[in-house]
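S.K.: this one's structure only:
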C-alpha cells in the first residue's frame, strides 16, 4: 500500500531525510519512531503531499506523491501534530466542511460525519463550538477529520497528545479497529502505545532508518538478557556466594540498608530462572518479600538506537518543529 524508496529531503545544506526505504502492507499499523529532529514529521509531510521530496520516490496506493499529488491526498487521512481546526465552527459544521473539500458526495456527507463523530466520541458535542472544547476533545475532532472521507491510508502524528488515560485507551482501540480496512502510520513518543497498537515499527535517527521489524524481533535482537529484582531481609553473604556459582548469571548488583537489601540479578538468555533464584534465597536463609522479572522493552531498543550526543547539525532540523508548521 505504501512504498518509500530512497526518499530524501534537503533544507539548504541540511539533510533532514536521508535515503529512507520502507514499505507498509495493506491493513498494517506501522509505528514510525524517532527522537525530536530525526525527520519524522518531514517524512510524513512528503508522504501526504504537503511538501515535495528532494530525491527518491514514495507511492501511496500505487500513486506517486510527486506526480499524482492530488490522487494521493484523496486517499490519505492526515492528523498533523497540531490539528487543522477552525475554532469558530461547530464540530458537526467543521466535519461537514472537511468532508466536502475531501470530495465526499452530498448524499454521503451526513452519514460519514455521523460515523466519524460516533467513532471519536463526539456525537454529544456535535453542536458545540470547537474553541469551547477541551484539548482532548479538540484532538478527537482532529482524528475525526482524518477519517471522515474513509481513506485507505491514515497517517497520525501524535494522536493521543492531550488525552487523559481513559481517552488514550479509547483512541488506541479506535486505531486498532481501523486496521485491516485501512493502512495506518502512527508516529508517537508514547512507546507503550506503539507496543500495544502496532504490527511493526520503523525507527529513524538523523533522517535515516536505523531499524525496521516487528517489536518482538527488535527486542530479542537488542538484548537477550533478563533482570530479576529481589527484595530481601537477612545476611546476604551465603546468597552472594551461591549466585557467583549460578550458571548464566552475568551481573549482581546490591543496595543495602541494614538487613534490608535490593538485589538485581542479570542473567543471559530469556529462560525464566525465577524458581531457581527463589530456591537459592530459601537455602541462604533469607526472607524474600518481592521478586520482579524484567526483560528488554521497545523503550530499551529505542534508546539504544537513538541516544547520541546532540550536535549543531541535529539542531539544524528546524523545519521539524511545530512552530514551522
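M.R.: Perfect, I can see it now. Treat the numbers as computed from the prediction; the structure is a model and nothing was measured.
S.K.: make it CA atoms for all contacts and neighbour counts henceforth
M.R.: Fine.
S.K.: For stretch 160-168, which residues meet the burial criterion?
M.R.: 160, 161, 162, 163, 167, 168 (16 or more other Cα atoms under 10 Å).
S.K.: Residue 121: which element?
M.R.: Residue 121 belongs to no helix or strand when assigned by DSSP states H and E.
S.K.: roughly how far apart are it and residue 111?
M.R.: 15 Å (Cα to Cα, to the nearest Å).
S.K.: And these two? Which one has more around it.
M.R.: More crowded of residue 121 and residue 111, by other Cα atoms under 10 Å: residue 121, with 18 against 12.
S.K.: Find the residue closest to that one in space, skipping its chain neighbours.
M.R.: Excluding the flanking residues, the one nearest residue 121 by Cα to Cα, 6 or more residues apart in numbering is residue 140, at 7.6 Å.
S.K.: got a list of what the one you found touches?
M.R.: Contact partners of residue 140, counting by Cα atoms under 8 Å, 6 or more residues apart in numbering, are 120, 121, 122.
S.K.: about what we covered before: quick one: the buried residues of stretch 160-168 as CSV, columns for secondary structure too.
M.R.: Formatted as CSV, those follow (DSSP: H, G, I helix; E, B strand; the rest coil):
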residue, secondary structure
160, coil
161, coil
162, coil
163, coil
167, helix
168, helix
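S.K.: of all those, which comes closest to residue 187?
M.R.: residue 160 (10.2 Å; Cα to Cα).
S.K.: thinking the closest one is in contact with residue 169, fair?
M.R.: No. Look at residue 160 against residue 169 with Cα atoms under 8 Å: they stay out of range, at 9.2 Å.
S.K.: still on that earlier bit, just flag the most distant two among the buried residues of stretch 160-168.
M.R.: Among these, 161 and 167 lie farthest apart (Cα to Cα), at 10.2 Å.
S.K.: ok, second structure coming up, stack it against the first:
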C-alpha cells in the first residue's frame, strides 16, 4: 500500500532524507522512530505529496506520487503535526467541511460524519465549538478529519504530541483499532509509543534507516544481550560487585538505586554466551554459598531504548 524506493530529499546542500526504502502493507502499522531532525516529518511530507522527492519514487496503493498525485492523495488520510483547526466552528461543522473538502459524495456526508464521530469518541462534544475543547478532544477531532473519507492509508505525524498520559492512551488505542484494516505510517520520538502501536519499527538517524523490523527482529539483530536484575538484602555492594564481575558469562555489573537495606544490581550477560537462562542457576548457587538473601531475580530483555542506542551508536 505504501512504498518508498531509494528516496532522497535535499534542501540545497543539506540531505534531510538519504536513500530511504520501506514498505507498509494493508493492515500494518509502521512506526518511524528517531530523534528530532532524523527525517521523520520530511518523509511523511514526501509521502503525502506536500514535498517533491529529490531522487527515488513514492507510491500509494500502486499510484506513483510524481505521476498520479491526485489518485495517490485521495487514498491518504493525513494528520500533520500541529493540525490547524477552525476554532470558531463546532466539531460537527468542521467535520462536514472536511467531508466536502475530501470529495465525499453529498448523499454520504452525513453518514461519514456520524461514522467518525462514533469512531473517535466525539459524541459528547460534537456540537461544541472547537475553541472550547481540551487538547485530547482537539486531537480526536484532527484524527476524525483524517479518516472522514475512509482512506486506505493513514499518515500520522506525532499523533500524541502534547497530550497528557490518559489522552495519549486514548489516541493510541484508536490508532491500534484503525490499524486492523488500514496501512498506517506514524512518526514518534517516544519509544514506548512506537513499541505499543506498531507492528514494525523503522529506526531513523540523520535521514537514514539504521534498522527495521519487529521488536523481536530488532533485538536479534542489534541487541541480543540480556540482563538480569538481582536484588539482595543486607549485602556489601563492593563485595557483591567484585564476586559477580569474576564470572566469565557476565559482561558487566551495574549498581542501581535501591532502599538502604537492599542492593539492586543489573548483571549484563556476555554476548557470546548462550543466554541468561544458563546464568540464573549459577547466580542462585553463588548467592546460596555466600549466604546472601535473594529478594528478587528476573531476566529483562533489551528495551527499544537499548536497541535504538545500539543502532545509532555508529551513525
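M.R.: On my side now, so go ahead. All of these numbers come straight from a predicted model, not from anything done at the bench.
S.K.: what's the TM between chain one and chain two?
M.R.: Once the chains are laid over each other, their TM-score by TM-score structural alignment, normalised by the length of the second structure reads 0.89; 309 aligned residues with a Cα RMSD of 2.4 Å.
S.K.: What segments of the second structure are strands?
M.R.: Taking DSSP state E, the strands of the second structure run over residues 2-11, 14-24, 29-33, 55-60, 63-64, 76-79, 153-157, 183-188, 200-205, 208-213, 227-233, 250-256, 262-269, 293-300.
S.K.: what comes into contact with the third one?
M.R.: When contacts are taken as Cα under 8 Å, 6+ apart, the neighbours of strand 29-33 of the second structure outside the stretch itself are 24, 40, 179, 183-191, 194, 197-204.
S.K.: repeat for the second one
M.R.: The contact list for strand 14-24 of the second structure (Cα under 8 Å, 6+ apart) reads 1-10, 30, 38-39, 42-43, 56, 183-185, 206-209.
S.K.: which residues does the closest residue to residue 59 of the first structure other than its chain neighbours contact?
M.R.: The spatial neighbour of residue 59 of the first structure that comes closest, neighbours along the chain excluded (Cα to Cα, 6+ apart), is residue 3 at 5.3 Å. With contacts defined as Cα under 8 Å, 6+ apart, residue 3 of the first structure is in contact with 21, 22, 23, 24, 58, 59, 60.
S.K.: Closest one of these to residue 150 of the first structure?
M.R.: residue 60 (15.0 Å).
S.K.: okay, now that closest one: neighbour count?
M.R.: 23.
S.K.: How about the contacts made by it?
M.R.: Applying Cα under 8 Å, 6+ apart to residue 60 of the first structure gives the contacts 1, 2, 3, 47, 72, 75, 153.
S.K.: Tell me how far the fifth one lies from residue 244 of the first structure.
M.R.: Taking Cα to Cα as the measure, residue 72 of the first structure and residue 244 of the first structure are separated by 61 Å.
S.K.: of those two, who's got more company?
M.R.: The residue with more neighbours, out of residue 72 of the first structure and residue 244, is residue 72; 22 against 13, by other Cα under 10 Å.
S.K.: any idea how far the more buried one lies from residue 136 of the first structure?
M.R.: Relative to residue 136 of the first structure, and taking Cα to Cα, residue 72 of the first structure is found at 29 Å.
S.K.: just residue 241 of the first structure next, same as before
M.R.: Distance from residue 241 of the first structure to residue 136 of the first structure, by Cα to Cα: 55 Å.
S.K.: Leaving out the residues flanking it, which one is nearest to the counterpart of residue 64 of the first structure in the second structure?
M.R.: For residue 64 of the first structure, the aligned position in the second structure is occupied by residue 64, per TM-score structural alignment. Distances taken as Cα to Cα, 6+ apart place residue 58 nearest to residue 64 of the second structure, at 5.7 Å, with adjacent residues excluded.
S.K.: got it, and residue 254 of the first structure?
M.R.: That would be residue 263: by Cα to Cα, 6+ apart, it lies 4.6 Å from residue 254 of the first structure.
S.K.: Give me the nearest residue to the residue lying farthest from the centre of the first structure, chain neighbours excluded.
M.R.: No residue in the first structure has its C-alpha farther from the mean C-alpha position than residue 285, which lies at 45.6 Å (Cα atoms, centre = their mean). Excluding the flanking residues, the one nearest residue 285 of the first structure by Cα to Cα, 6+ apart is residue 234, at 7.4 Å.
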